[in-house]
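[1] sequence and predicted model, in that order:
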Amino acid sequence: MITRADVEAAYAKTAGLVRHTPMVSSGEDLPFTLWFKCEFMQHTGSFKARGAFNRQLTAREDGELSETAGIVVASGGNAGLANAFAAARLGMPATVFVPETAPANKVAKLHAAGATVVQHGSEYAEAFTAAAEFAASNGAVLCHAYDQPGIVAGAGGVGLEVLAELPDVDTLLVAVGGGGLMGGIAAAVEGKARVVGVEPETVPTLHEALAAGRPMDVSVSGVAADSLGARRIGEIGFDVARRTGVQSVLVSDDDIIAARRRLWESHRIVVEHGAAAAYAALLSGAYRPADGETVAVVLCGANTDPSSL
C-alpha cells in the first residue's frame, strides 16, 4: 500500500539528487486550462530517476546494497538509464538487462553511463526474468522498473510538485505502462485531484486489469512499446488505481504519433512516444475536459531520436 506519506518521505530522501522539473502553460486558447509538467527534463531524460534514487538509498540504509555487487535492473531503456545514473552517483556498479528490441540510442546511453548492458529476450518480461536470476545468483539489489514500493513512492514526487505549483489542478493525465508513475502520482494527489491513465490501444495493461479486477497479461506492440511495454500492470500501481479511482483511456498509435509531432511543432517540446501518449488523450478526444477544468499533462520522458519527428 503506497500513500501520500510514503511519497512525501521519498521526496524528502531524494531532495538534492533529483530535479524539481518545471510546469509550463500551453498558451493555447482553450475552454479549459492546460499545463505541461516537464518531467522529460529530469536527470537521464525521464521520471525514472526519482524512484531509482529512492530505491537505492533505501537499500543502502537497510544494509542491503553491496558496493561490489551493486544493483541490477531490467528495462526497455529509461529505468536502466535512471538506475545506472543513480548507482554511479552513489558509487555502485549497475547491470542492466534490456530486450533485444531496445532502441539503439538508449542502449548507447546505458553504456555511456557506465552500466554493464545485457540484451536478452524480445520484450521486457523476458529481460526481467533474467535480471531476477542474476540478482539471486550475484547478490545485486534488484531495482524493479515499476513495481516496488520505493520505486513507486519515488515517482510520486511528480504529483507533489504539480500540487505545489498548481494547487487548483483538477486532472492529471499520465501515461501508463507498468503503472509505477501513475500509482505514485495517484497516491500523491489522492483526495485533491483525479488521475487519468492513458494507454496505447496496443498495450492496455491498466484497462484490462480494471475490467478483470486483477492484473492481466496483454500482448505488447506499437510505437510506444519501448517505454510503455510492460506485459501487465504492476500490483502496486493497480492497487492504488483501484483505491483512488483512476480512469483508463486508450489512444491509437496514430494518435500518439500526431501528439508527439504537435508537441514539437506547436510547443517545441521533444518527447518520446510513451510520453506523448498522455497528450494524445486530449488531441484524440479520448479524454474531454469540462469547460473551466484545469488539466496537467505529465510529459514523462524525452529519450527519443529527434530526427524521427
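    Right, received. Where do you want to start? Since the model is a prediction, treat every value here as computed from it, not as a measurement. Numbers count the residues shown, from 1 in each chain.
[2] going forward, measure contacts and count neighbours with C-alpha atoms only.
    Noted.
[3] where's R55, which helix or strand?
    If you go by DSSP states H and E, R55 is part of helix 48-61.
[4] who are the packing partners of that helix?
    Applying 3 or more CA pairs under 8 Å, 6 or more residues apart in numbering; DSSP states H and E, we find helix 48-61 packed against helix 4-13, helix 78-89, helix 149-155.
[5] got the contact list for the shortest one?
    Meaning helix 149-155. 1-3, 6-7, 10-11, 14, 47-48, 50-55, 58, 143-146, 180-181, 183-185, 236-237 (CA atoms under 8 Å, 6 or more residues apart in numbering).
[6] kindly recompute the last result at 7 Å.
    With contact meaning CA atoms under 7 Å, 6 or more residues apart in numbering, helix 149-155 is reached by 2, 6-7, 10-11, 47-48, 50-52, 54-55, 146, 180-181, 183-184.
[7] one more structure, for comparison:
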Amino acid sequence: MSTVVPTRARVEEVAAAIAPYVRRTPVLDVDVEGQLVTLKLELLQHAGSFKPRGAFASVLAAPETPARLVAASGGNHGLAVAYVGATLGIPAEVFVPATAPAVKVAGLRARGAHVHLVGTTYAEAYAASLEAAAAPGALALHAYDAPLTVTGQGTLARELEQQVADGAVGDRLDTVLVAVGGGGLAGGVAAWFAGTTTRVVAVEPVGCPTLHAALAAGEPVEVTPSGLGADSLGASRIGEIGFAALRDATSVLVTEDAIREARSWLWAQTRLATEPGGAAALAALRSGAYVPASDERVAVVVCGGNGDPAEL
C-alpha cells in the first residue's frame, strides 16, 4: 500500500468527482455538559456510514468499469461497496466475519451483494477475499488502507469545515474528534486539516487500540480486536496511510460503558440511533477521556448508524 498522505488539493478533486453520488450530511449543534459541540451526522450518509465516500472515489477512478467489486469488511465497508455496486450497476462480492451483526449482513444481501461469512475477524475475511479479488475484471476495494479510500473519507472533513464556517456560531474549528478503526476516516480527516490550526483527536475503544498501540510502538503493530465496537472499529492493525496521517494526532481510549452511555445520550437527546462505533468519538467527551477548554470549538464525527435499534 502507498503511504502517501492525501493533500487538500487531491481531496478537493475527489470531492468534485463523488459529489453526484454522496450526501452532504448535515451538522447539528448540541450542548454537551455546557460545551457547544457540532455533530457531523455522517450516519445519515448512504448505506449508513461514511464509507461510500472512499468506495465511490475508488470505483470512479478505475480506468475502465470493473466487472465485479470485491471487498472484505466488518460490515460498513461492505454495505458501502454493495451500495456503490447497485448504484453503478456492478455486481459486488463481500467477505465478512461470521461475527458481523445480523443487521449488517441483512443489509448487504438486501443491496444485492454476494455475501461470504468467513472466520471471526476482519483479517480473516480479508485473507479469504484475495482469491476473488485476483479474478479478471475484479476491482478490490480495501476498507481503509488505499490512497483513494483515505482521500474519499477526507471529503467529510472538507465538508465539515465548510459547514462550521457557514454556521451561526462563528467559523473557528479548534478540534475534531473522530473514531479510529483501520484509520481510513481518521487519516482522511487528519490529512485535510494538516497544516491548519484544527487538531484531530483520535478515539478508540479500549478493546480496539490500533492507533494507540502503533503510536506507543512508533509503527503499526498487530492488536487483537475485541468488545463493543469491534464490528466497525475492529481492524487488527492500523493502516499505513492512516498511521502516517495521524502521527501528530491526540489519541484517547474510551471504555465500553462510555460508548454505551454516549449512544444512549445521542438517542435521548437527538433521536439519533447510532451503532457503538458511531458513538465512540462522542464518548470521549461525555466520559472525560478528552476534556476541551471552555472556549474550545469542538466537532464530533458521528460516523455510523448500522446498529440494532432494539439495543437502545
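    Nice, thanks for sending it over. Please read all numbers here as calculations on a predicted model, not as lab measurements.
[8] re earlier: list the buried ones in the helix holding R55 of the first structure?
    Applying a neighbour-count criterion of 16 or more other CA atoms under 10 Å, one finds K48, A49, R50, G51, A52, F53, N54, R55, Q56, L57, T58, A59 buried in helix 48-61 of the first structure.
[9] please, which helix or strand holds the most centrally placed residue in the first structure?
    Most central in the first structure under CA atoms, centre = their mean is L181, positioned 4.5 Å from the mean C-alpha point. Using DSSP H and E, L181 of the first structure falls within helix 180-188.
[10] do the same with A131 of the first structure
    Following DSSP H and E, one finds A131 of the first structure within helix 124-138.
[11] got the contact list for that helix?
    With contact meaning CA under 7 Å, 6+ apart, helix 124-138 of the first structure is reached by 69, 72-76, 97-99, 120-121, 141-142, 229-231.
[12] how big is the offset of that helix relative to the second structure?
    Taken over the aligned residues, the distance from helix 124-138 of the first structure to the second structure averages 1.4 Å (mean CA distance after the TM-score superposition for the first structure).
[13] quick one: buried residues of that helix?
    In helix 124-138 of the first structure, counting by 16+ other CA under 10 Å, buried: Y124, A125, E126, A127, F128, A130, A131, A132, F134, A135.
[14] before we move on, what about stretch 270-277 of the second structure?
    L272, A273, T274, E275, P276, G277.
[15] what's the last one aligned with over in the first structure?
    So the one you mean is G277 of the second structure. By TM-score structural alignment, G277 of the second structure lines up with G274 in the first structure.
[16] could you report the separation of its match from L90 of the first structure?
    Distance, G274 of the first structure to L90 of the first structure, using CA to CA, to the nearest Å: 28 Å.
[17] what's the answer for T294 of the first structure, then?
    39 Å.
[18] who has more neighbours out of those two?
    When neighbours are counted by other CA atoms under 10 Å, T294 of the first structure and L90 differ, and T294 comes out ahead with 20 against 15.
[19] returning to what we had before: distance from the helix holding A131 of the first structure to the middle of the chain?
    20 Å (CA atoms, centre = their mean, to the nearest Å).
[20] the second structure: strands as residue ranges?
    Applying DSSP state E to the second structure gives strands spanning 27-32, 35-41, 68-72, 92-96, 114-117, 138-140, 175-179, 199-205, 250-254, 298-302.
[21] can you say which of those strands is packed in most?
    Most buried of the strands of the second structure by mean neighbour count (mean count of other CA atoms under 10 Å) is strand 92-96; its value is a mean of 28.
[22] give the aligned range of it in the first structure.
    Strand 92-96 of the second structure corresponds to residues 94-98 in the first structure, going by TM-score structural alignment.
[23] what of stretch 290-301 of the second structure?
    Stretch 290-301 of the second structure corresponds to residues 287-298 of the first structure when matched by TM-score structural alignment.
[24] same check, this time on stretch 146-158 of the second structure
    Counting by TM-score structural alignment, stretch 146-158 of the second structure corresponds to residues 148-160.
[25] what's the answer for stretch 178-194 of the second structure, then?
    Alignment of stretch 178-194 of the second structure against the first structure: residues 174-190, by TM-score structural alignment.
[26] now the counterpart of V118 of the first structure in the second structure, nearest residue through space, not along the chain?
    Aligned counterpart of V118 of the first structure in the second structure: H116 (TM-score structural alignment). Closest residue to H116 of the second structure apart from its sequence neighbours, by CA to CA, 6 or more residues apart in numbering: F95 at 4.7 Å.
[27] many thanks, have a good one.
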